[in-house]
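Enquirer: need a structure here:
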Amino acid sequence: MAILGKIRSQGLILILVIALALFAFIIQGLLTSNGAAKASSLGSVGSTELDREAFARRVEATMQQRGAGTSTVQAVNSVWDAEVRDAVLNMQINEAGIEVSDEAVKNQVKSMYANAPIFLDENGQFSEIKMNTFVADLKNNQPERYQLWLQDVENAADQSKQTQFFNLLKSGIIGTQASGEMEYRLANDNRSFTFVNIPYTSIADSEVEISKSEISSYIAKNESKFKSEAQRDIQYVVFEDKASEADKAAMKSDMTKLLNSYEEFSENTNRTETYQGLNTVEDVETFVNSQSDLPYDGSYLLTSKLPATAKAIAALEEGSTYGPYEDGEYMKISRLEDKKTIMDSVQTKHILVAYAGATRSASTRSKEDAKKVADSIFATIGQSNSKFNAKWDYFNENTEVAKGEDIGWVVYSGNARNFAPGFTKFLFENDKGSVGISESSFGYHIINIQDTKAPTEAVKIATIAKKVEASKATGKQLFTDAQKFQQGAAEKDFTEVAKEFTLDVKPVKNLKAMDENLPGLQRNRSVVQWAFKEGTDIGDTERFETPEGYVIVQLTRKAEAGLMSAEEASATVTPILRNKKKAKMIMDQITATEVNDIASAQGLNARAATAVNRKSPTIPGVGEEPKVVGTAFGLAEGETSKPIAGEKGVFVVKVTAIENAPDLGSYKADANEVANRTANQATSKLVEALKKSIEITDNRSTFY
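Expert: Below is the predicted model:
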């Protein structure tokens, strides 16, 4: 009771405490909500937030469009660049009040999908009806893909606005009479001069010292050139996941058993079974496919293309076996099935009869109808070359029923791999002048072999291949060794531990947050993410499992975004400052005033440059020297310059001839050239300028 009374007496304080608690709860909720919003934001461009889920959908769509060769990071970077570009442009477009009609957006969408096979009619033309049917199906049955379609429509609207924006921008760019005359003069006014070039290489780099403070001072005066993204340096070793010599010996022993028939007790049948070997089995293809990691290949291989470890196969008798032998990633045994001479090069024409569903086909007929058409055409040709040529000429011009195509030379050891197997099988199994039908994924081919050349020996071999891989025991030992290395590197010098394990340390410098490729390794995003992860400090090590094996990585340097340090910029700045000092040293040595005298004093020869202009300020035998050429244009004929610090050395020039192009009544053509060039550059330059003028927050590396 006393406690309750005390609470009542302090009522006002209690109310304030409760109010503060409620306020704190509300504020916490707001902060949490804002934190969640921030967590879902991939970044921002000015006031435009880039939503992570929408971004992820575009990344997925980009990867689907580009195929298996595109990595996630490549797709992310591509979409990011597009999003940033769109964001900075849309700010300008919205401010300018630019709008586009529904019809313009519709036309933009049609142009985007003009060549999509799914929207083409039987004549290969874009069908708006097919597109509308496709969209309706997405809306009713595939809501997720429909959302992607709506995104495409939105992108089309943005693209239309951007096109209009850039057209307006370009329409305001004109070339004046003055700019046209300047363009004309830069290209057509010439100067000829004699010169001496005392190269910077005449002074050894060791004679010129560049201090850290000088580099820092140069950076401070040129900050815009030395802004750097966050970077990390790492070093790593690889415990390669590869078979040991003992593993290979065991593989050879196992594969040797497959060469000859053998008996072995079977637990499945509880009796001793007799197994066929490669040298006695009758159904070779089935046997190979049941035992090999690679499928049976019944094609002929040129003996010249046999791998070095299998060259001896060409000398075997048919039916003989060879191996085991190692070929790249595989251990193999082979049986020579056949030898023959084939023509390495075949010249051919064909008449293609396609059908609905065949590769690159717009035909609507069935496969059965196509076969009937092909048989009918072939029946009228037979083995007559003249009749084939007559039919080919007809179908080369009239392609409704079939299409005559001149394929040219198909080379067995070269471009044959680019053609369908059914097509090439006929070419290399028949003689010059042969006519016949062959089926491939493209349809039915009526083929005529026009000519052949380059006869060469080929073999047909049946090969059982087993991938050479580390055994479980080897893999277990590899893991143990990797663990020991990581433990040792945590306590001792990384390089010294690597020496103990006889491993090469591979340094990687200047990694950026969105990098994924490491020299000597395949794409490995996880290593880069670890290096940039908060809490990873210099000297830390981590173990990663990769396709190459276990990789032990150590972080050796951290540099956050901002101005480069003197050490980071040294490779760029040192040569600049060194040449600047060398220029002064060379100039201090020059006492003469005539080109020939200066050249003689330096042990050099004076040289001549003829008809040099400012648009292409190149001095023969030296290279581009805009400052030197510009100086020459400021001199009178016969006048000698003071020493000039050029790109490649110190120059002194004497003008020997001034050749100014004649005045023109109009410089309109040159003015138009200036305007067109400026307009063409305006798009990219404007976007880059806009990017620099706005704050961009990039959180990509947090999510990818």
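Enquirer: drop to CA atoms for contacts and neighbour counts, all remaining ones
Expert: OK.
Enquirer: For the stretch 201-350 of the chain, which segments count as helices?
Expert: Applying DSSP state H, counting those that start in this stretch to the stretch 201-350 of the chain gives helices spanning 212-221, 245-257, 284-291.
Enquirer: Switch those over to TSV; also include mean neighbour count and distance to residue 129.
Expert: Putting the helices of the stretch 201-350 of the chain into TSV (neighbours: other CA atoms under 10 Å; distance: least, CA to CA, whole Å) gives the following:
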stretch	mean neighbour count	distance to residue 129
helix 212-221	15	62
helix 245-257	15	60
helix 284-291	16	48
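Enquirer: Looking at the ones you listed, which is nearest to residue 673?
Expert: In terms of CA to CA, the element of the helices of the stretch 201-350 of the chain nearest to residue 673 is helix 212-221, at 36.1 Å.
Enquirer: quick revisit: what would the helices of the stretch 201-350 of the chain look like in CSV with distance to residue 631?
Expert: Output for the helices of the stretch 201-350 of the chain, formatted as CSV (distance: least, CA to CA, whole Å):
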stretch, distance to residue 631
helix 212-221, 25
helix 245-257, 70
helix 284-291, 77
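Enquirer: Looking at those, spot the one closest to residue 227.
Expert: helix 212-221 (9.4 Å).
Enquirer: wait, which of the helices of the stretch 201-350 of the chain is closest to residue 272?
Expert: helix 245-257 (15.6 Å).
Enquirer: For the closest one, name the packing helices and strands.
Expert: With contacts taken as 3 or more CA pairs under 8 Å, 6 or more residues apart in numbering; DSSP states H and E, helix 245-257 sits against strand 321-327, strand 330-353.
Enquirer: I'd like to know which of those lies nearest to residue 302.
Expert: Closest to residue 302 of those is strand 330-353 (CA to CA; 8.6 Å).
Enquirer: distance between the closest one and the chain's centre?
Expert: Taking the mean of its C-alpha atoms, strand 330-353 sits 34 Å from the chain's own mean (CA atoms, centre = their mean, to the nearest Å).
Enquirer: Can you list the buried residues in that strand?
Expert: Buried residues in strand 330-353, counted by 16 or more other CA atoms under 10 Å: 330-337, 339, 342-353.
Enquirer: circling back: quick check: which of the helices of the stretch 201-350 of the chain is nearest to residue 486?
Expert: Short answer: helix 245-257, nearest of the helices of the stretch 201-350 of the chain by CA to CA, at 25.3 Å.
Enquirer: show me the contacts for the closest residue in space to residue 393 that isn't next to it in sequence.
Expert: Nearest non-adjacent residue to residue 393, counting by CA to CA, 6 or more residues apart in numbering: residue 404, 7.0 Å away. Neighbour list for residue 404: 349-352, 392-397 [criterion: CA atoms under 8 Å, 6 or more residues apart in numbering].
Enquirer: Please give the structure of this sequence too, so both can be compared:
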Amino acid sequence: MATLERIRQRSGLLIGIIGVAMLAFILTDLLGSGNSLFRADANVVGKVNGRTVESREFAMRMDEREAIIRQQNPQQAQFITRKQIADGVWNEIVREEVMGEQYDNLGFMVSSRELYQRLKANPSIQSAPAFKDQVTGQFSEGMFQQYITNLRDNMNVDPQAAEAYQQWVDFERGQKDMALQTKYNKAVEKGLYVPKQIAKASFQSSSISANIKMAALEFSSIKDEEVEVTDADFKNYYNENKEDFKAEKSADILYVNFPIAASEADRKELQDELKGYISAADSAENFAFAADDSLYASSRSDIRVMPDYYREANLPQGLDTTIMEQPVGYVTEPYEANGYYAITKVTDKRNLPDSVEARHILISFQGLQGGNETRNQPQAKALVDSLLEVVKADTSKFAAIAKELSDDPGSGANGGELGWFGDKQMVASFSNFSFRNEKGEIAMVPSQFGYHIIEILDQKGSSEAVKLLSISREIAPTEQTIDDIYSAASEFASSVSGTEDFTAKAEEKGYTPRPATGLLPFDESIPGLGNNREIIRWANGINSEDTEIGDIQLFNNGNSSYVVVLLTDAMEDGYRSLDAVKENIRPMVINSKKGDMLMKKFEGATGDIDAIGAAAGAPVTTQAVNFGAPSLGRFGSEPKVIGTIFGMNDGETSKPIKGNRGVFVIQLTNKTPAAELPDYSEQQNQQQQATRGRVQGQVFLSLKENAKLDDRRAKFY
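Expert: Okay, the predicted model is just below:
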């Protein structure tokens, strides 16, 4: 009772302690999760000129863009990444904000009537069959208006109409944006003017030429090891060229890749398993004697079993041509092909025609590549069944039906005739029917393009083919092998510290350390590893600000390998440090020192260019140069030397000039000025058109560079 009384007396204190603990727990969770009240922008993907782009809006726009890509180009969609979609959406938002601000400030707009006229005149609208008059075949404005009205009226009752209406709204928006962009660009173009005097000066400066004599000493005449460079040399070069080292936030890593691959033991185990199918004493278990060899192979193969006929010229990879001589029932020894071990059985032999002449009627339907959108699959099947009965009963009707109904416009216009073709020129199902049946056969054959009614018109030639059936087993690592690879990677990761130790121990163990530099926060791939956002995010400290130079991490690279990564450098936006660029600039620093050494060879040399060259040991050559093409013959681009030449007077000799490839002394023989033209209107027009032609590509980029952009996408994708 005394204890309970003391608890009651101190209950306020206990409640306070519990309250503080709960508050600390809640705040810790909020702060740690990135959803703190003090971090209201935790869900912000970016900001454009003050406009906040929330992650929810951005994700919705990404989904919309991906859906459009999948609908318009399914083949492209399977290769596009989320990062590429995010890039497209971000650029779209930046353009909307940056250009929208310009349109609003300058009063650009597109009226409803103007937009309608633009839509109506669009080539894709003018040529669309849905908007063509059935009698005249010309574009019908009435049908165009009715189409839009129907979409608007049915968008709330018909899901398909709602989707079509949204697509139409997106199309309208795109056309409006194009109209605004065109107006803006035209306005900027009209404001660009090249005065005739500037055109004249530009023409004359690009046409002036000169003849020179030149004494040159190349940097390559001195070996690198003969040059001693100091820290002061590096610092001087860095300070003189600091703008070259301005860079975005990025990271440098060093990594060792541990591929997850089958071991020799794994390979032998697979080979032994396949050999067991050949040597089994029980005939029911022996592939050579299996009663149902297709069923036998299907239950043991890692990939779909597809027996097929092959000629000697097109045998599957891994098989020797001697298989053509083997009897039916023969089974090969295990062989390797395309990442699999396989054994192959000869199940039949026959002569097949070398080429076939055939004709077909294609009945396609919605959802197929180039499918007929006016019919669905059941309708297509019903139609093809009825047509098959007709042409089987009377083959003379085949050509007329093909011309009228075939969804293959090329052959349809020719009565369905395809001419002569080889056994690999058509899709597999079409080819199999044509080469494995007799002349005159007619049947329906499905393919990825729809239903084909095929008639074999003729066959010629004949050569032997063997029917082959294979059991294929993937050459994959076992769980034990994967564990061993992980253990090796983990052991290496825990045993190293620092760049030198990382490199030394990797080479000691026979691993190959590889660098990857300049990895930007939103990069997607790493040279040698392919796509790996996880490593890039870690290296750049995204969602993990504790990552420091010298940290080592073990990653799973998409189940293809384990990767041990060392963060060797991390740069924020701004100038890269001298230490970070030191090795990159070493060749330039060495050349600069070589230039100083070569300059001294010319010191004290006097007289004409031949005397100066002889005193310095520099060969003297003659050269013709043009101010409009700053190239110095075999020395390549030497703008500093060219600029000096055209600032000299005839007969004048220059001081030594340190260029890109060496040190040069120039004697100007003569300059030939450009011919004076009676009028420079043509040059003026050319320059003006060239200047205006850059507007479309350059104006937005210029505006974008001056926009206030805060891109945080790397934290989300």
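Enquirer: hang on, the earlier thing: would you turn the contacts of residue 404 of structure 1 into TSV with distance to residue 61 of structure 1?
Expert: As requested, those are exported to TSV (distance: CA to CA, whole Å):
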residue	distance to residue 61 of structure 1
349	40
350	39
351	38
352	35
392	43
393	44
394	44
395	40
396	39
397	40
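Enquirer: mind checking which helix or strand residue 628 of structure 1 is in?
Expert: Residue 628 of structure 1 is part of helix 626-633 when elements are defined by DSSP states H and E.
Enquirer: now that helix: which residue numbers in structure 2?
Expert: Aligning helix 626-633 of structure 1 against structure 2 (TM-score structural alignment) gives residues 639-646.
Enquirer: mind listing what's buried in that stretch?
Expert: Quick answer for stretch 639-646 of structure 2 (16+ other CA under 10 Å): 639, 641-642, 645-646.
Enquirer: Return the closest of these with respect to residue 180 of structure 2.
Expert: residue 639 (41.7 Å).
Enquirer: Quick check: the closest one vs residue 237 of structure 2, distance?
Expert: 19 Å (CA to CA, to the nearest Å).
Enquirer: swap in residue 394 of structure 2?
Expert: Distance, residue 394 of structure 2 to residue 237 of structure 2, by CA to CA: 89 Å.
Enquirer: if we can go back for a sec, can I get the helices and strands packed on helix 245-257 of structure 1 in CSV with distance to residue 420 of structure 1?
Expert: Listed next are these as CSV, based on distance: least, CA to CA, whole Å:
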stretch, distance to residue 420 of structure 1
strand 321-327, 27
strand 330-353, 13
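Enquirer: Tell me the spacing between whatever residue of structure 2 lines up with residue 467 of structure 1 and residue 67 of structure 2.
Expert: Matched by TM-score structural alignment, residue 467 of structure 1 corresponds to residue 474 in structure 2. Using CA to CA, residue 474 of structure 2 is found at 35 Å from residue 67 of structure 2.
Enquirer: what's the answer for residue 312 of structure 2, then?
Expert: Distance of residue 312 of structure 2 to residue 67 of structure 2, given as CA to CA: 46 Å.
Enquirer: what's the answer for residue 245 of structure 2, then?
Expert: In this view, residue 245 of structure 2 and residue 67 of structure 2 are 41 Å apart by CA to CA.
Enquirer: still on that earlier bit, which of the helices of the stretch 201-350 of structure 1 sits closest to residue 130 of structure 1?
Expert: The nearest among the helices of the stretch 201-350 of structure 1, by CA to CA, is helix 284-291 at 44.2 Å.
Enquirer: helices or strands up against the closest one?
Expert: Packed next to helix 284-291 of structure 1, using 3+ CA pairs under 8 Å, 6+ apart, are strand 443-467.
Enquirer: Now the strand it packs on: buried residues?
Expert: 443-452, 457-467.
Enquirer: Also stretch 521-538 of structure 2?
Expert: Buried residues in stretch 521-538 of structure 2, counted by 16+ other CA under 10 Å: 521-524, 526, 531-533, 535-538.
Enquirer: and what of stretch 689-702 of structure 2?
Expert: Buried residues in stretch 689-702 of structure 2, counting neighbours by 16+ other CA under 10 Å, are found at 692, 695-696, 700.
Enquirer: out of the residues you listed, who's nearest residue 443 of structure 2?
Expert: Ranked by distance to residue 443 of structure 2 (CA to CA), the buried residues of stretch 689-702 of structure 2 are led by residue 696 at 56.6 Å.
Enquirer: Tell me the gap between the helix or strand hosting the closest one and the middle of its chain.
Expert: Following DSSP H and E, one finds residue 696 of structure 2 within helix 695-705. Taking CA atoms, centre = their mean, the mean C-alpha location of helix 695-705 of structure 2 is offset from the chain mean by 24 Å.
Enquirer: could you say what helices and strands the following helix or strand past that helix packs with?
Expert: Using DSSP H and E, the helix or strand that follows helix 695-705 of structure 2 in sequence is strand 709-711. If you count contacts as 3+ CA pairs under 8 Å, 6+ apart, strand 709-711 of structure 2 packs onto strand 44-48.
Enquirer: The strand it packs on: how far from the chain's middle?
Expert: 25 Å.
Enquirer: before we move on, what about stretch 226-238 of structure 2?
Expert: Centroid separation for stretch 226-238 of structure 2 versus its chain: 40 Å, with CA atoms, centre = their mean.
Enquirer: Tell me which residues are up against that stretch.
Expert: Applying CA under 8 Å, 6+ apart, the contact partners of stretch 226-238 of structure 2 are 578, 582, 585-586, 589-590, 593-594.
Enquirer: Quick check: closest non-adjacent residue to residue 519 of structure 1.
Expert: Nearest to residue 519 of structure 1 is residue 508, by CA to CA, 6+ apart, at 7.3 Å.
Enquirer: Can you find the partner of that neighbour in structure 2?
Expert: In structure 2, the residue matched to residue 508 of structure 1 (TM-score structural alignment) is residue 516.
Enquirer: any idea which helix or strand carries its match?
Expert: According to DSSP H and E, residue 516 of structure 2 maps onto strand 514-519.
Enquirer: And the strands in the stretch 451-600 of structure 1?
Expert: 506-512, 541-546, 549-559, 562-563 (DSSP state E, counting those that start in this stretch).
Enquirer: Mind reading off the mean deviation between the shortest one and structure 2?
Expert: Okay, so that is strand 562-563 of structure 1. Superposing on structure 2 places strand 562-563 of structure 1 at an average distance of 1.4 Å from its equivalents, by mean CA distance after the TM-score superposition for structure 1.
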